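1. Need the 3D shape of this:
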Amino acid sequence: MPVTTAASSSLPSQTIELSPSYTLPLGLLVVAVPLLLFSPWLASAIAIFGLFLLFQAVTIRLQFTPTALDVYRSDKMIRRFPYQEWQNWKIFWTPVPILFYFKEVNSIHFLPMLFDPKMLRTCLEERCPIRN
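-> So this is what the prediction gives:
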């Protein structure tokens, strides 16, 4: 099945892989630097979390297929979330998206915003419209 990058046009019948976004992890690393003057422990914790998210942004990929959201680590699929089981979703903090939430029939999921937020929203609106 062909994989379309986030830059090209999308049709719900295509598989779309989201481009990574390094904004959140790099933002945390930038915030950690001035915190070193006030609280080295807090700065270290934030920096370590930022590095962890940076590693995740490099290795984790989301693919929107016609029937499910697939999560990959490198080339290995680690989880599939069929759209038919989704109840709702939300992207938190619109000015600078930091968190993606979605609820399935039996569980909820929170993902840090490590993906192109505009393309994420587009894919979600096309493939899994919010049901109230």
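
2. drop to CA atoms for contacts and neighbour counts, all remaining ones
-> OK.

3. tell me the contacts of the nearest residue to Leu62 once chain neighbours are set aside?
-> With sequence-adjacent residues excluded and distances taken as C-alpha to C-alpha, 6 or more residues apart in numbering, Leu62 is closest to Val71, at 4.8 Å. Val71 makes contacts with Ile60, Arg61, Leu62, Gln63, Met77, Ile78, Arg79, Arg80, as judged by C-alpha atoms under 8 Å, 6 or more residues apart in numbering.

4. Here is a second sequence; please produce its structure as well for comparison:
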Amino acid sequence: MTRICKDGFEREFIREEREMYGIAYTQNILSGRWKYLILWFLKTKERRYSEIKAFLGDISQGSLTKQLRELEKDGLINRKVYPEVPPRVEYSLTSKGVSFMPIIDLMEELGKKFGEQPE
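-> Next up is the predicted model:
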């Protein structure tokens, strides 16, 4: 197995282990405690930073900023800054982000099916 780093995957791994690479790529894109929930929260409409922060609750500002930057860098979300004072920033899914929704939806269904049931 190849090592995943900030520069991505080794070309040889991509070429020789194509099926495994697909899984590793997806896992690498979605790695991070909050990314799944951020994508799920953005699936119906664009959201402001403060809405995402309120939805996630106890996430630190630094962690949220890091997760949003990584999702943007990986092409899953758009970040739109409006020229206002104070600046208004909204996040939305890209077409690539929308293509990840079946994975997120399946995770939601599996959690409902196999997760703890409310009393």
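
5. What's the TM-score once they're superposed?
-> These two chains, once laid on top of each other, score a TM-score of 0.29 by TM-score structural alignment, normalised by the length of structure 2; 52 aligned residues with a C-alpha RMSD of 3.8 Å.

6. re the thing from before, wait, a helix at the residue nearest to Leu62 of structure 1?
-> No. Under DSSP: H, G, I helix; E, B strand; the rest coil, Val71 of structure 1 sits outside any helix and is assigned strand.

7. From Leu99 of structure 1, how far out is it?
-> 16 Å (C-alpha to C-alpha, to the nearest Å).

8. helix or strand for Gln56 of structure 1, which one?
-> helix 40-59 (DSSP states H and E).

9. again, but for Leu64 of structure 2
-> Under the criterion of DSSP H and E, Leu64 of structure 2 resides in helix 61-73.

10. Which neighbouring elements make contact with that helix?
-> When contacts are defined as 3 or more C-alpha pairs under 8 Å, 6 or more residues apart in numbering; DSSP states H and E, helix 61-73 of structure 2 packs onto helix 35-42, strand 77-82.

11. Quick check: Trp40 of structure 2 touching Ile103?
-> No. At 10.1 Å, Trp40 of structure 2 does not count as touching Ile103 under the criterion of C-alpha atoms under 8 Å.
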